[in-house]
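In: coordinates only, no sequence provided:
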């Protein structure tokens, strides 16, 4: 099956947020750079970022983190099943704990992060890793919420690559 993307119009940028609030943009980029020193392994970080981007509906971030995961050696099959991680047999208990925490933090308006979710994450990550994971999730939530709201970026390139 081939997908025809020739008639698809990409969402247009709604607001040049970085240009209009450069100090905040610079601070956010600094936070992103600081978060890159995370103790969480990069493949897992990319999958967590992908899951948060899926929940928040940021097409740019879904695309970017899927592509970054592929570039990092992640299997396409696992990437395509991140949204169904509970049912898919391809994720480790550590990855599942990270996804559960990411979903709970991302959907915080629906209820607090449950003690069971926290306990499972604490069982799979040491304190430093858990702190880094919480920051990683918080940072990607900020990026994806900005992206889904103001669409400051556009996609480009071949849809088949």
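Out: Great, that's in hand. Just so it is clear, the structure is predicted and the values come from calculations on it, not from any experiment.

In: contacts, neighbours, all on C-alpha from now
Out: Fine.

In: pull out the buried positions in stretch 86-97.
Out: Buried residues in stretch 86-97, defined by neighbour count with 16 or more other C-alpha atoms under 10 Å: 91, 94-97.

In: and if you look at stretch 22-35?
Out: 28, 32, 35.

In: closest to residue 127 among those?
Out: The closest of the buried residues of stretch 22-35 to residue 127 turns out to be residue 35 (C-alpha to C-alpha; 15.8 Å).

In: how about the contacts made by the residue nearest to the closest one when sequence neighbours are not counted?
Out: Nearest non-adjacent residue to residue 35, counting by C-alpha to C-alpha, 6 or more residues apart in numbering: residue 136, 6.4 Å away. Contacts for residue 136 (C-alpha atoms under 8 Å, 6 or more residues apart in numbering) come out as 35, 38, 45, 49.

In: let me see the contact set for the second one.
Out: Looking back up the chat, that one is residue 38. Applying C-alpha under 8 Å, 6+ apart, we find residue 38 in contact with 129, 132-133, 136.

In: tell me which element the residue nearest to residue 35 is part of?
Out: Using DSSP states H and E, residue 136 sits within helix 127-150.

In: would you indicate which residues of that helix are buried?
Out: Buried, per 16+ other C-alpha under 10 Å, within helix 127-150: 129-130, 132-133, 135-141, 143-145, 147-148.

In: A further structure is provided below for comparison with the first:
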């Protein structure tokens, strides 16, 4: 692959601002397993290999099963996700693909029922943030380092 700029060295203040969002999200009420499902699903949709590899590792360190991680690709057909996870995954899909149809009232209301206002807002911010990271990583062709 051709060399592309590295945001961290070219615009460190912007990356620091993104890390500020991550710091905020680290203190939210979103369960860690749900955060990783959001990050993995959005990264799959966006074709971000860097983030898929990174967040799959984190999810497995948190004892997430490889079977569920693979099933994310077809979560709507999979029996492995509960109603709360399904609501969050629907939000993730629709916000990640927001130009297609926006965020439907049905998904928004289901998210509200399953999460409440504060957790819904936090999950939406998590979705927005991983989408920003995906775009940075894909645009600059970031590669995940392997041990």
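Out: Happy to help now that I have it. Treat the numbers as computed from the prediction; the structure is a model and nothing was measured.

In: CSV for the contacts of residue 38 of structure 1, including distance to residue 155 of structure 1?
Out: Converted to CSV, the contacts of residue 38 of structure 1 look like this (distance: C-alpha to C-alpha, whole Å):
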residue, distance to residue 155 of structure 1
129, 32
132, 29
133, 27
136, 23
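
In: and the residue nearest the centre of structure 2, how close does it get to residue 59 of structure 2?
Out: Residue closest to the average C-alpha location in structure 2 (C-alpha atoms, centre = their mean): residue 39, at 2.1 Å. Relative to residue 59 of structure 2, residue 39 of structure 2 is positioned 10 Å away (C-alpha to C-alpha, to the nearest Å).

In: same question, residue 123 of structure 2
Out: Distance check for residue 123 of structure 2 against residue 59 of structure 2: by C-alpha to C-alpha, it reads 17 Å.

In: swap in residue 51 of structure 2?
Out: Counting by C-alpha to C-alpha, the gap from residue 51 of structure 2 to residue 59 of structure 2 is 12 Å.

In: quick one: which of the two has more around it?
Out: Counted by other C-alpha atoms under 10 Å, residue 51 of structure 2 and residue 59 do not tie: residue 51 has more neighbours, with 24 against 21.

In: which residue in structure 1 aligns with that one?
Out: When structure 1 is aligned by TM-score structural alignment, the residue opposite residue 51 of structure 2 is residue 61.

In: aligned to residue 38 of structure 2, what sits in structure 1?
Out: Aligned counterpart of residue 38 of structure 2 in structure 1: residue 48 (TM-score structural alignment).

In: thought that match was touching residue 99?
Out: Yes - with contact defined as C-alpha atoms under 8 Å, residue 48 of structure 1 reaches residue 99; the gap is 6.1 Å.

In: the residue nearest to the centre of structure 2 is in what secondary structure piece?
Out: Using DSSP H and E, residue 39 of structure 2 falls in helix 32-46.

In: buried ones in that helix?
Out: Across helix 32-46 of structure 2, burial judged by 16+ other C-alpha under 10 Å covers 33-44, 46.

In: that helix packs against which elements?
Out: The helices and strands touching helix 32-46 of structure 2, judged by 3 or more C-alpha pairs under 8 Å, 6 or more residues apart in numbering; DSSP states H and E, are helix 49-61, helix 83-96, helix 105-140.
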